[in-house]
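Enquirer: Below is the sequence, then the predicted model.
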Amino acid sequence: MMGRIAVVDYGVGNLKSVTNAMDYLGLKTCITSDARELELADAILLPGVGAFPDAADKLRVSGLDQVLVAQAQQKPILGICLGMQLLFDQGEEVRECKGLGLVGGCVRKIETNLKLPHIGWNSLSFPNPSPLFAGVEEGNYVYFVHSFCGVAADPATVIAQTDYGTPVVAAVQKGNVYGCQFHPEKSGEVGLQILRNFGGLNT
């Protein structure tokens, strides 16, 4: 297992449930908004709840956007829910807004006839292999809460999909950068396995 995982505190994340899950797995975490802490950490977790532009603005004003882009070249980063969406080039929620540009593509409202927001358990399929899903089986269920989803520019970056009246990107990977649209910390044993896998990267 890796050393310390920095959980980014930029004012829009449900930090407690994520850190509780990591603690349960015996993974060391520190909640921080300090650039130096992010540089010293072995991995970074970017949570997020709320609207894309608010979160992107907070990252930019704090300067953490540049820190995250730099650190993504050196260590594993996992974005969860809105944190995953922020990894993309841009979002279209409320207004067009730049993301971190770590994964090619944009974030758009889910085009479905089903009710939004999409809240509940949905099964995963895996179009491309990833160490993030080691020990997770095709068809396993995880917990989603969202109305917007990533649209990847390169299909090779999509490591998990779900179906919500239309195919929806559930997880992405590009190099050291990983993202889960669902909440692994609220997804029972399957989610814990995914977080355990993240904790085992870089060892």
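Expert: Structure's in. What do you need?
Enquirer: going forward, measure contacts and count neighbours with C-alpha atoms only.
Expert: Noted.
Enquirer: how about the helices in the protein?
Expert: 15-24, 35-40, 52-62, 64-71, 82-85, 188-200 (DSSP state H).
Enquirer: Can you say which of the ones you listed is packed in most?
Expert: helix 82-85 (a mean of 28; mean count of other CA atoms under 10 Å).
Enquirer: which one of the helices of the chain lies closest to residue 149?
Expert: helix 82-85 (7.0 Å; CA to CA).
Enquirer: Touching the closest one from outside, list them.
Expert: 46-52, 78-79, 91, 99, 107, 149-150, 178-181 (CA atoms under 8 Å, 6 or more residues apart in numbering).
Enquirer: Kindly supply the ChimeraX command isolating those of those residues that are buried.
Expert: To isolate the buried members of those in ChimeraX, using 16 or more other CA atoms under 10 Å:
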select :46,47,48,49,52,78,79,91,99,107,149,150,178,179,180,181
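Enquirer: Which members of the contacts of helix 82-85 are positioned in strands?
Expert: Using DSSP state E, the subset of these located in strands is 46, 78, 79, 91, 107, 149, 150, 178, 179, 180.
Enquirer: Comparison target, given below:
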Amino acid sequence: MIAIIDYDMGNLRSVQKGFERIGHNSIITRNPKDISNASHVVLPGVGAFKDCMDNLRNYGLVEPILNVIKSGKPFLGICLGLQLLFSEGEEFGRHKGLDVIKGKVVRFPSELRTLPLQVLSRGQNLAPANSQIKDFEDKLKIPHMGWNDIKIERRPPALSDIQDGSYVYFVHSYYVVPEDKAVAATKTNYGIDFVSSIWKDNIFACQFHPEKSQKIGLKILKNFGDTRG
């Protein structure tokens, strides 16, 4: 059974539906016993870094999360669930995270530039047909929202049979900067190259949303669910 951690941050049902579609049973829970007894654990999240950490503490979920990670069970972080694993976040001040992965979470620079073919929305070029490249460069927005590709640096079980350059769905204004660059599993370009997923021991965590990434995302969820601890 897969435990999806409920701490009142994010659309947990969409994650559960993703697992249902590929035949894996899951429960949405904040019960430490359920989390401890699960075969796999998922930490999703949408919202502000500090608010999410406050909720994890208030619900008494920090210790169960750290314990299940130490146990070696497959652990998946999604979006803010990736960021919370890091030492600290810089959203609205500096706030301590779970400190499982040494590093920090920082905001995208205010001015981002890229070439038209590097950023896609629903698989389509964002640049109007009559636009100049420079005009399009100046229009990159924060948050980074829509479809973008992943460049595979290392291949954890969750990325088995996932093609390099596959497109997945992002919604975020902050990105992770690990101290140990070797934990990066994928990188993505949005004006700058950033780490879009990490892999360390039993942990795979991604900035993108596999539950919103159609066939590629469902394959990632299936790979995770099939992973043995």
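Expert: That came in fine, so what should we check first? Being a predicted model, the structure only gives us computed values, none of them experimental.
Enquirer: Just the TM-score for the two chains, thanks.
Expert: Aligned and superposed, the two chains score 0.96 in TM-score terms (TM-score structural alignment, normalised by the length of the first structure); 200 aligned residues with a CA RMSD of 1.0 Å.
Enquirer: Looking at the ones in strands among the contacts of helix 82-85 of the first structure, which one is closest to residue 8 of the first structure?
Expert: Set against residue 8 of the first structure, the nearest of those by CA to CA is residue 46 (5.4 Å).
Enquirer: Can you name the residues that contact the closest one?
Expert: 7, 8, 77, 78, 79, 80, 83, 84.
Enquirer: Residue 228 of the second structure: neighbouring residues, count only.
Expert: Neighbour count for residue 228 of the second structure, taken as other CA atoms under 10 Å: 12.
Enquirer: swap in residue 142 of the first structure?
Expert: Counted by other CA under 10 Å, the residues lying close to residue 142 of the first structure total 23.
Enquirer: Touching, it and residue 122? I think so.
Expert: Yes - Residue 142 of the first structure is within contact range of residue 122, at 5.7 Å (criterion: CA atoms under 8 Å).
Enquirer: contacting residues for residue 110 of the first structure?
Expert: Going by CA under 8 Å, 6+ apart, the list of residues near residue 110 of the first structure reads 147, 148, 149, 168.
Enquirer: if we go to the second structure, which of those residues are intact?
Expert: Here is what carries over to the second structure from the contacts of residue 110 of the first structure, by both residues aligned by TM-score structural alignment, their matches' CA atoms under 8 Å: 147, 148, 149.
Enquirer: Include distance to residue 23 of the first structure when you put those residues into CSV, please.
Expert: Output for these, formatted as CSV (distance: CA to CA, whole Å):
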residue, distance to residue 23 of the first structure
147, 29
148, 29
149, 28
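Enquirer: List the residues that contact residue 219 of the second structure.
Expert: residue 162.
Enquirer: Can you give me the neighbour number for the closest residue to residue 186 of the first structure other than its chain neighbours?
Expert: Once flanking residues are discounted, residue 186 of the first structure sits nearest to residue 143: 6.4 Å by CA to CA, 6 or more residues apart in numbering. By the measure other CA under 10 Å, the count of residues near residue 143 of the first structure is 19.
Enquirer: Tell me which residue of the second structure matches up with residue 143 of the first structure.
Expert: Residue pairing (TM-score structural alignment): residue 143 of the first structure is matched to residue 169 of the second structure.
Enquirer: distance of residue 29 of the first structure from residue 4 of the first structure?
Expert: To residue 4 of the first structure, residue 29 of the first structure is 5 Å away according to CA to CA, to the nearest Å.
Enquirer: same question, residue 28 of the first structure
Expert: In terms of CA to CA, residue 28 of the first structure sits 5 Å off from residue 4 of the first structure.
Enquirer: Read off where the strand ranked longest in the second structure ends up in the first structure.
Expert: Ranked by number of residues, the top strand in the second structure under DSSP E is strand 192-200. Mapped onto the first structure using TM-score structural alignment, strand 192-200 of the second structure covers residues 166-174.
Enquirer: Which position in the first structure pairs with residue 42 of the second structure?
Expert: So, by TM-score structural alignment, residue 42 of the second structure is matched to residue 45.
Enquirer: residue contacts, its match?
Expert: 5, 6, 7, 8, 77, 78, 79, 80.
Enquirer: and with 10 Å instead?
Expert: Residues near residue 45 of the first structure by CA atoms under 10 Å, 6 or more residues apart in numbering: 5-9, 15, 18-19, 29-31, 38, 76-80, 83-84, 178-179, 198.
Enquirer: separation between it and residue 36 of the first structure?
Expert: For residue 45 of the first structure, the distance to residue 36 of the first structure - CA to CA - is 15 Å.
Enquirer: Show the end-to-end separation of stretch 108-122 of the first structure, please.
Expert: 19 Å.
Enquirer: tell me which residues of it are tucked away?
Expert: Using 16+ other CA under 10 Å as the test for burial, stretch 108-122 of the first structure gives 108, 109, 110, 118, 122.
Enquirer: before we move on, what about stretch 89-99 of the second structure?
Expert: Going by neighbour count (16+ other CA under 10 Å), the buried part of stretch 89-99 of the second structure is 89, 95, 96, 97, 98.
Enquirer: can these go into a markdown table with extra columns for distance to residue 121 of the second structure?
Expert: Formatted as a markdown table, the buried residues of stretch 89-99 of the second structure follow (distance: CA to CA, whole Å):
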| residue | distance to residue 121 of the second structure |
| --- | --- |
| 89 | 28 |
| 95 | 32 |
| 96 | 33 |
| 97 | 31 |
| 98 | 32 |
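Enquirer: which of the residues you listed lies closest to residue 140 of the second structure?
Expert: residue 89 (23.1 Å).
Enquirer: Who are the contact partners of that closest one?
Expert: So residue 89 of the second structure contacts 48-50, 83, 95-97, 103-107, 174-176 (CA under 10 Å, 6+ apart).
Enquirer: still on that earlier bit, can you say which of the helices of the first structure is nearest to residue 164 of the first structure?
Expert: Judged by CA to CA, the one of the helices of the first structure that comes nearest to residue 164 of the first structure is helix 82-85, at 17.5 Å.
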